[in-house]
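> Give me a 3D structure for the following:
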Amino acid sequence: MTKADIITEIISETGSERIDTKKVIETFMKKIKESLTSGENVYLRGFGSFIIKYRAEKLGRHISKDISIVIPEHNIPAFKPAKAFTELVKKNVSIIKKNSMSKDKSTTI
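Next up is the predicted model:
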């Protein structure tokens, strides 16, 4: 499912205008990005949390040059689903093997 698919679904359920729905979705995503880039986590009860995860400095490998490199400490955005959401997916979605997951079963927003 893509962002356009989500917008279409919302329009069909609410009867709102496409341009208004698109603006709401875009603003929602913008506010999440702004919150995370300013160091603030976003909590959506019953859905999940958009959080900032800390990654410590570590030693990595540059395979093509066959050298060790230091990967500096950094923060990354992450999504942690709510427990109820996780249980719902476990209950309703059949097992999907990592390598066999097709595009029609994934959601890109």
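> hey, let's count contacts and neighbours off CA atoms from now on
OK.
> how about the strands in the protein?
42-44, 48-55, 58-62, 67-71, 74-81 (DSSP state E).
> Need the ones you listed in CSV (columns: distance to Ile19 and mean neighbour count).
Formatted as CSV, the strands of the chain follow (distance: least, C-alpha to C-alpha, whole Å; neighbours: other C-alpha atoms under 10 Å):
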stretch, distance to Ile19, mean neighbour count
strand 42-44, 24, 14
strand 48-55, 26, 16
strand 58-62, 46, 10
strand 67-71, 43, 11
strand 74-81, 27, 13
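> tally of neighbours for Lys83?
12 (other C-alpha atoms under 10 Å).
> Proceed likewise with the subsequent sequence, for comparison:
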Amino acid sequence: MAECKRYESLWVNAIDLCKMAAEAACNTGAEQANISIKTSIQLAQAQVKEAKKMSAAAEKKLAETKVDEIQRMAEYAAFLEDSDEHEVHEAYLRED
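Here you go, the predicted model:
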């Protein structure tokens, strides 16, 4: 009977140790998952930051392109006006 009590005590201790080991493994897994999530969040934040930089650069380039287009259109309009003036002057200069 004493030996049965001893075995029962050993089994209870073994079960308790298994429970503690399972809990420790679970906590370790949770820590690893937490670390993985934090790493993923940091990576996502870096990607968002890079995307914002690229977006700002694209917006700047678009604004520069619009300015260039406006300047070209103004130069073209001035060229057309200048051409019209030359044509008018040439018509007056012709001797018929």
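> Tell me how they score on TM after superposing.
Here the TM-score for the pair of chains, by TM-score structural alignment, normalised by the length of structure 2, is 0.24; 27 aligned residues with a C-alpha RMSD of 2.3 Å.
> so how far is Ala14 of structure 2 from Tyr7 of structure 2?
10 Å (C-alpha to C-alpha, to the nearest Å).
> Could you pull out the helices in structure 2 for me?
Applying DSSP state H to structure 2 gives helices spanning 2-93.
> Next one: the spatially most central residue of structure 2 relative to Ile41 of structure 2, how far apart?
The centre of structure 2 sits closest to Val48, judged by C-alpha atoms, centre = their mean, with a distance of 2.6 Å. Distance of Val48 of structure 2 to Ile41 of structure 2, computed by C-alpha to C-alpha: 10 Å.
> Give the intersection of the neighbour lists for these two.
The overlap between the contact sets of Val48 of structure 2 and Ile41 (C-alpha atoms under 8 Å, 6 or more residues apart in numbering) is empty.
> what's the span of stretch 74-91 of structure 1, first residue to last?
35 Å.
> And stretch 10-24 of structure 1, by the same measure?
11 Å.
> And for stretch 36-52 of structure 1?
Taking C-alpha to C-alpha as the criterion, the two ends of stretch 36-52 of structure 1 lie 7 Å apart.
> Can you tell me how far Leu80 of structure 2 is from Arg72 of structure 2?
With C-alpha to C-alpha as the criterion, Leu80 of structure 2 and Arg72 of structure 2 are 12 Å apart.
> Equivalent analysis for Glu90 of structure 2, please.
Glu90 of structure 2 is 26 Å from Arg72 of structure 2, by C-alpha to C-alpha.
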